[in-house]
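J.: Fold the following.
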Amino acid sequence: MVKESRVDVLIIGAGPSGLMCANALAGAGVDFRIVDNRPIGVPAGQADGIQPRTIEVLQSYGLAEPLLKDGAQMHLCAFYNPGPNGGIERTGRAADVTAPTARYPFKITIAQSTIEAVFIDSLKSQGIAVDRPIAPSSLEISEDAEELLNPLSYPVKVVLDHMLPSDTAPEQEIVHAKFVVGADGAHSWVRKTLGFSMDGEQSDYIWGVIDFVPDTDFPDIRNRCAIHSSNGSCMIIPREGDKVRFYLQMSDKDVMDPVTGRIDKAKVTAERLIDVARKTFYPYTVNEPKEVDWCSIYIIGQRVASKFSAKDRVFIAGDACHTHSPKAGQGMNASMNDTHNLAWKLAQVLRGRADISLLKTYELERQKYAQDLIDFDREFSALFSGKPRTSDNEEGVSHEQFLTAFQASGGFSSGIGVHYMPSAIVDTAHQACAPSIAIGQRMLPQIFVRVADARPVEIHDMLPSDTRFKLLVFVGLLTSEQLGKVGRLAEELELPTSFLQKYNHPAEGKAQSMFDIIPIAAGNKDDVNYLDIPPTFRTHWSKVLIDDTDVTGRLGGGAYERFGIDPKEITMVVVRPDGYVGMIAPSTAVESMDKYFGSFLIVRQEKP
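T.: Prediction:
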């Protein structure tokens, strides 16, 4: 008899994207399972770079600390080009991250297996494990329109094969799921089963990659380097401990089988890659490595899936829906941010707090981002793989050209510049209230001071990814007149018709309330009494902040001016559960907030 089971969310694939999804759903108290067809996770190699925005996201789940502690940090990038002696010479250095608002102005590099272990340990602490080795063998989605619109139904049927020793047929299980997330990699079974195409192109650029402990006299071996030599290009990525990763441009003769004209992976050995590096690095020496971890080869391709969801019940994420070159360090970052975007939406729909239409914003936001990403990657890869400009090749890529593109792409490659377009959850009508807080982008980092105890706090640390909407209420300079305005706004938000009352479902189990309110005053910390803030806004003493410097005078201050907020007015900033700004409104436009939340949230029903 075939075993049957039910689950709210079935996650297929336990790479970074699937594990991010699992961790977020676990924190939200959602009933889910995560399965993977591999008996163990990635042992070596694969992705290794964590961008500044992804560090912020991991921090919002309380997971950044071990990676900040153990990973290598890339602060500087060095550029090498052909020199007059026939070898390479350094032509410049620049900050590796050119995104001025990054909270963490560097990238972390560490093995993908270590990143996955952080998620797996977090899940284990909550009594959750990845089910392995399990592979899906069929997937069906109901055609019943009524069933599909009912978030309590189980319209997806997946047959799972529990893989047993090779001489035994797999045991089958039928899973009935409300939702399925396919995070099963570039060769995604889920994507192929849904019939989604991967649209884009493959380049002619062939690259080798090797992780090893080098023995070299190259002076920038611990910095990120972009090397253009007459023998091909190379990127150096410093790794944790003494390790380094080389991306090396390969010629056809290095990797092709002359008979078949196809890539012969057997030709791509560590020795062959080091030999290519020696020619590229001249006049610097690259000796036999002290230790080799992993090496591989790939052809750059840039593709995006035609769709990211089927009937808003089955979603694909990560490499299953976008592939690009690894040198801009985007793959794993884009993948984790896909499910960071999706998980809170699933949680609120499953709780009956948000309409199922909210799930349409996943494809709307992440597909456009993925398309922008491969457009960027195509340009960056072409510049990186192009021949360098020399006296013999005036048409080649110049250092200035590459540096300009490198610096211009900083906001995008760091993840800091991700900008979601207007939708049900991005309303730009009142952008003028805070011109420098871009609606649709992540909330800017900023240090404020807690009024109650003068402790400096980073606002990002008050915006955890816990499925709540954060309402930052910039209450301004608290004169007696302004306090009157604040009091009247509090009274308005206490009315049963206001969004705060209609949609603020109470906390239940692991499910938080819908809103977390953080009032932020202007002025001097010595002059403000946090008890003057009405209880509607003062939900806890630790939540009342002021835009002033700390007692040392070194941290905080200047936020009202930086954000373009008038301290004589009251400005409300809605930060979505994923840290992105959903809308901004003045205190005179509470009806705009009602309309915003009313477009995707469900009015709470009082229990009898």
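
J.: rest of the way, CA atoms for contacts and neighbours
T.: Will do.

J.: Let's verify the most centrally placed residue in the chain: helix, strand, or coil?
T.: In the chain, the C-alpha nearest the mean C-alpha coordinate belongs to Asn337, at 2.8 Å (CA atoms, centre = their mean). Counting by DSSP: H, G, I helix; E, B strand; the rest coil, the backbone at Asn337 sits in helix.

J.: run this one through as well so I can compare:
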Amino acid sequence: MVQIPEGASKVDVLIIGAGPAGVMCATGLARAGINVRIIDKREDKVMAGQADGIQPRTIEVLQSYGLADPLLKHGNQMHMAAFYNPSPTGGIERTGRAADVTAPTARYPFEVTLHQGEIEKIFLDAMSEKGVQVDRAIVPTSLEVSSDPAILSDPQAYAVKVVLQHMSRPESQQEEVVYAKYVLGADGAHSWVRKTLGIAMEGENTDYVWGVVDTIPETDFPDIRNKSAIHSRNGSCMVIPREGDVVRLYIQVEQAAFVENGRIDKSKVTPQHLMEVASKSFQPFTISFPHEIMWWTLYVIGQRVAARYSLHERVFIAGDACHTHSPKAGQGMNASMNDTHNLSWKIAHVLRGWSDISLLKTYEFERRKYAQDLINFDKKFAALFSGKPRSDDNEDGVSHEQFLEAFQTFGGFTSGIGVHYEASALVDPTNQHLARHLRIGERLIPQVVVRAADARPENIQELIPADTRYKLLLFPGDISTPAQKEKLGDLAHALSAATSFRRRFTPPNAPVDAVFDIVTICTTPKEEVNFTDVPLALRSHWSKVWTDDEQLAGGVGGKVYETYGISTTEGAIVVVRPDGYVSAIAPLDGVKYLDQYFSGILHT
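T.: Purely as a prediction, here's the structure:
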């Protein structure tokens, strides 16, 4: 047992860094009732610039926390992308337009752009509702992880000691010692936590240098409010429209003058220089910059992934602390928030005593594989975007067709929709054939269903909120027929048995749906179905029974079984883990299989 010295602080989870990854984690943990503290070296939240693009899958994730509405209200939506290439007569010309998002199953088929400070505010407000605030102007100065195996194996032990410096206090009161059960380093690309742990970043820098400017331009460029990829003889540009009239410009610059030993000397370039480059690249269209520069920066494109994501599953890193890449595909903030969306519920389960501490190993297993895939994608995309365009005097350059094909081919990846977690204790693809089109290891595909009790239509993703519970989606077919009704009754009996996973892994005196939230989606027509047709043992509330039918207004709904590839007679039980990913599928008589599956994840 760890002895906490008098005067020291203690906390279940200490988060270092209040960027997107940090505030996402703090929000998830606070809502799970975990004692969490988040610190940041900044005296205030980000006021301008930084990351600004939210991809379709991340919008779905935010919605699972009930946080998508302010994003959609205040952000700019990008539905279309435009492509410009060198014109035979000089300057550039538009060579095509296409949908910005090429992910057919996206619930939100667009990107949302909004500056990072406003995105962080969404989480800060949600955290505040749970009594959690960011402690600011604080930096860590030392971090020690216990080497005692007994302490490390005890998920409730305060295994990490962190010394903090409060920069706003008088010198004699600056030092604070904190003991934490778990620590998250979400402290950016130059992560102090990562360096302290001695974790290497693996990868390399490219020789592509880009500038970024946020401003309100004056222009006759017709696609200034669409995402626009510009390949000109003067270099490449990307236009990202933002909230209000704001536009972000990514501008390729000549690297030779600015890179020294792999780093940029910002003193040798100014925003005015970037504007001049942009003006030349936009010709024959005119663009000027009469308004203030809200934010600007320079960067060298690099692709790196941390060699590991944790130390003893006690200290973790997330976001830019463990992966860096180019920003033009809009992945950085999205990857960061989805890192901690993956991690927070796992920490909550371990701290509640629901799962063994070994569950936390799946964080690195799942998210590092994704980061490696992201880096591989980014190398291809960055090379295509930064490469010289094909022309009469550069036949080996990048053609419009090549770029468009890559843009559309990678759509499932850039949107986040195609993220796939490989087989593990959490992800069991054994019964994939029961739902042929609902891939185990990927997020639940959105579809509209109709509530049995009142015919209210709703997206099925609304039935799987990020509330730390496993969702058991029952697909029994038409429960008005004797055969399917009998199958459902047998399932209710099996799940009610004292030996079933549902009974064994629900804590004593806890509500029946504390760990497993059961939702039934049948095919009985809405005019005939009764929510009471589902056995009481399978419905904790009248709102837990739905049907795969069109809504009363018609035209929407009635395609879940078809879309998922589920037989209306054979049926299926779809297990959705707390972060919205399908993790297992069982037959309707597969309670014994689920007993075995959950025995590998949960314990009493």
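
J.: circling back to that earlier point, which non-adjacent residue is nearest the residue nearest to the centre of structure 1?
T.: Of all residues not flanking Asn337 of structure 1 in the chain, Thr54 sits nearest, at 7.3 Å (CA to CA, 6 or more residues apart in numbering).

J.: wait, what's in contact with Ala99 of structure 2?
T.: 79-81 (CA atoms under 8 Å, 6 or more residues apart in numbering).

J.: Quick one: map it onto structure 1.
T.: Under the alignment (TM-score structural alignment), Ala99 of structure 2 pairs with Ala95 in structure 1.

J.: Please report the distance of that match from Gly49 of structure 1.
T.: Here Ala95 of structure 1 is placed at a distance of 16 Å from Gly49 of structure 1 (CA to CA, to the nearest Å).

J.: again, but for Thr339 of structure 1
T.: Per CA to CA, Thr339 of structure 1 is found 18 Å from Gly49 of structure 1.

J.: ditto for Ser17 of structure 1
T.: Counting by CA to CA, the gap from Ser17 of structure 1 to Gly49 of structure 1 is 14 Å.

J.: Now do the same for Val209 of structure 2: its match in structure 1.
T.: Using TM-score structural alignment as the criterion, the counterpart of Val209 of structure 2 in structure 1 is Ile206.

J.: Its match: what secondary structure?
T.: Applying three-state DSSP: Ile206 of structure 1 is strand.

J.: quick revisit: using the three-state scheme, assign the residue nearest to Asn337 of structure 1.
T.: Thr54 of structure 1 ends up helix, using three-state DSSP.

J.: mind checking what it lines up with in structure 2?
T.: Taking TM-score structural alignment, the alignment pairs Thr54 of structure 1 with Thr58 from structure 2.

J.: which residues touch that match?
T.: 334, 337-338, 416.

J.: Would you map the strands across the stretch 51-200 of structure 1?
T.: Shown for the stretch 51-200 of structure 1, the strands assigned by DSSP state E, counting those that start in this stretch span residues 72-74, 76-82, 88-95, 107-109, 134-141, 156-162, 171-182, 198-213.

J.: Take the ones you listed and write them to TSV, including distance to Glu508 of structure 1.
T.: Output for those, formatted as TSV (distance: least, CA to CA, whole Å):
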stretch	distance to Glu508 of structure 1
strand 72-74	40
strand 76-82	47
strand 88-95	46
strand 107-109	37
strand 134-141	31
strand 156-162	27
strand 171-182	21
strand 198-213	41
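
J.: Nearest to Gly410 of structure 1, out of these?
T.: With respect to Gly410 of structure 1, and counting by CA to CA, the nearest of the strands of the stretch 51-200 of structure 1 is strand 88-95 at 9.9 Å.

J.: buried sites along the closest one?
T.: Neighbour counts over strand 88-95 of structure 1 (16 or more other CA atoms under 10 Å) mark 88-90, 93, 95 as buried.

J.: Name the nearest of these relative to Ala102 of structure 1.
T.: Relative to Ala102 of structure 1, the closest of the buried residues of strand 88-95 of structure 1 is Ala95; by CA to CA it sits at 12.4 Å.

J.: Is Gln493 of structure 2 in a helix, a strand, or coil?
T.: Wrong residue type there; residue 493 of structure 2 is His, not Gln. Under three-state DSSP, His493 of structure 2 falls in the helix class.

J.: Next, work out how far apart it and Leu360 of structure 2 are.
T.: Separation of His493 of structure 2 from Leu360 of structure 2 (CA to CA) stands at 33 Å.
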